[in-house]
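In: one predicted model, sequence on top.
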Amino acid sequence: MDDVHQDIRYGAASAQLLDVYPGPPGGPTIVWAHGGGWIGGSKVDIGGYFAELARAGFNVVGFDYTLAPEALYPTPVREMLEAIAFIAAKKDEFRLAPDKLILGGDSAGANIAAQAALALVDASYSEELGTSRITRNLHTAGARPVATALQCGVYDARMMREATGSFAAVVRDMVTAYCGTAQWADDERSAFARESVLGNVSGDFPPTFISAGNNDDLTPQSKALAAKLTEHGVEVSALFFSRSARPRTGHEYQFDLSSKAGARNLSQMTEFLLACAARG
């Protein structure tokens, strides 16, 4: 896209830059946290995906956040909320709609987005994260999440500790870097464990699109979160694949839009999110 607003500073840290991919003026606004295991990745890595979302009818904000080990948990969650506060303040300049807010993310970014959504709907959770001032200001500004989009994410410390497979082992090392301790699954010692998404969601969580592939060590966490949200009465649009489905769908499969699975993901997700935004 030629009209992308790039590298707009939204905070004091050097990494705090965002891009805006314009969609329909006043249309729903997706704020998306990129993946990379909390230690890598960038908004520019998935710029093509953001452009597709803009063409589908969304204003899209992709933002960078401070990576571990330079910044530890929950800094990226706070920075996502700061990005939302920035665009809420600049809504007229960029023709955005913070009252039709969608929080999205992939992999580690899905974890960040889900926790930011929790902070926006649960005052006690926001207080524990240390983000109460930001979320109160966002409520005053009328910023309200109408949905979340969670792709291939991490949502529970205990399940992450017990996950099997070589990729899960790599992700555990990433969580250690993110938390600054190897005790990140211990409720007594770790805020990351106490504040895990799966153990804190309620019926106030926004309607959610959630997906993960059938060849991804993290998929059980997505299925568990989908089930927990449904149990709480949250509207859920889930896309999972049977173990026998071929070709197999791996971690971050949704970005391969040339594949049937990736195209199906984009279609189902955008249809669901647009419907949520229309209801307000």
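Out: The structure has been received and is ready for your questions.
In: CA only for contacts and neighbour counts going forward, please
Out: Fine.
In: the protein: strands as residue ranges?
Out: All strands of the chain, identified by DSSP state E, fall at 5-9, 17-21, 29-33, 59-63, 101-106, 145-151, 208-211, 236-239.
In: give me whichever of those is most buried.
Out: Highest mean neighbour count of the strands of the chain: strand 29-33, a mean of 30 (counted as mean count of other C-alpha atoms under 10 Å).
In: circling back to that earlier point, how about TSV for the strands of the chain, with distance to A119 added?
Out: Shown next, in TSV, are the strands of the chain (distance: least, C-alpha to C-alpha, whole Å):
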stretch	distance to A119
strand 5-9	23
strand 17-21	21
strand 29-33	15
strand 59-63	18
strand 101-106	12
strand 145-151	11
strand 208-211	15
strand 236-239	19
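In: next one for the comparison:
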Amino acid sequence: MNEILSFADFGKGALDFFFERIGWAYFGERNWRQGDYIDELTIIDYVNEDFPPAFVTDGNTMTFTQDGLKLVDALENLGVDVTAAFYDESEAELVHEYQFIMTLEQSQMTFERFVEFLVRVAG
């Protein structure tokens, strides 16, 4: 199953309703799950050895963590320069876009790693 579609199935009424509306608003189609374009949303199907250096992170609660880790593996297997920042749930509960909550220790560590990444790849 496409990662976007699997993520959209929370199994919780209110969240499912909310995500359905997000998909509808984003794609402009009420039945967005049936669109031909949905398979194009999975970046891992389009990476190759020419992929640019990448910084990949996500939280660990209601996020795309497993998809991010698969992307990191795919990029590493292709020899692409990739830096990853993921944290175990036992360390902290981190939501999607956690990296913008700068009061979190993990956000600060991720920011430092991101700056190091930018300096290294962009000089």
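Out: Now that the structure is in, tell me what you want to look at. Bear in mind the structure is a predicted one, so any value in this text is a computation, not a measurement.
In: ok, now which ones touch D81 of structure 2?
Out: Residues near D81 of structure 2 by C-alpha atoms under 8 Å, 6 or more residues apart in numbering: P52, P53, A54, L75.
In: out of these, which is most surrounded?
Out: Within the contacts of D81 of structure 2, neighbour counts (other C-alpha atoms under 10 Å) peak at L75, which reaches 23 neighbours.
In: list the residues that contact the residue mapped onto that residue from structure 1.
Out: The alignment partner of L75 of structure 2 in structure 1, by TM-score structural alignment, is L229. By C-alpha under 8 Å, 6+ apart, the contact set of L229 of structure 1 is V201, S202, G203, F205, E235, V236.
In: list just the nearest of the residues you listed to S190 of structure 1.
Out: S190 of structure 1 has its nearest neighbour among the contacts of L229 of structure 1 in V201, at 18.2 Å by C-alpha to C-alpha.
In: leaving out chain neighbours, which residue sits closest to the aligned partner of the closest one in structure 2?
Out: Taking TM-score structural alignment, the alignment pairs V201 of structure 1 with V47 from structure 2. In space, and not counting its chain neighbours, V47 of structure 2 is closest to L75: 7.2 Å by C-alpha to C-alpha, 6 or more residues apart in numbering.
In: what's the spacing between that neighbour and I43 of structure 2?
Out: L75 of structure 2 is 11 Å from I43 of structure 2, where distance means C-alpha to C-alpha, to the nearest Å.
In: that older thread, could I get the contacts of D81 of structure 2 as CSV with distance to E29 of structure 2?
Out: Shown next, in CSV, are the contacts of D81 of structure 2 (distance: C-alpha to C-alpha, whole Å):
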residue, distance to E29 of structure 2
P52, 32
P53, 34
A54, 31
L75, 32
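In: and which of the residues you listed is nearest F19 of structure 2?
Out: Nearest to F19 of structure 2 among the contacts of D81 of structure 2 is A54, at 27.2 Å by C-alpha to C-alpha.
In: skipping adjacent residues, who's closest to that closest one in space?
Out: Nearest non-adjacent residue to A54 of structure 2 (C-alpha to C-alpha, 6+ apart): V82, at 4.7 Å.
In: correct me, but that neighbour touches V56?
Out: Yes - counting by C-alpha atoms under 8 Å, V82 of structure 2 does reach V56; the two are 7.4 Å apart.
In: overlap of the contact sets of the two?
Out: Here V82 of structure 2 and V56 have V72 as joint contacts, going by C-alpha under 8 Å, 6+ apart.
In: alignment lookup: N60 of structure 2 to structure 1.
Out: Counting by TM-score structural alignment, the partner of N60 of structure 2 is N214.
In: could you measure from its match over to Q115 of structure 1?
Out: Taken as C-alpha to C-alpha, the span from N214 of structure 1 to Q115 of structure 1 is 24 Å.
In: counting neighbours, go ahead and name the busier of those two.
Out: Neighbours were counted for N214 of structure 1 and for Q115 using other C-alpha under 10 Å; Q115 has more, 28 against 22.
In: next, the contact list for that one, please.
Out: V77, S196, V197.
In: for structure 2, what spans make up the helices?
Out: For structure 2, applying DSSP state H gives helices covering 3-7, 13-27, 65-77, 105-122.
In: which residues does the second one contact?
Out: Contacts made with helix 13-27 of structure 2 from outside it, assessed by C-alpha under 8 Å, 6+ apart, are listed as A8, D9, F10, E29, R30, N31, W32.
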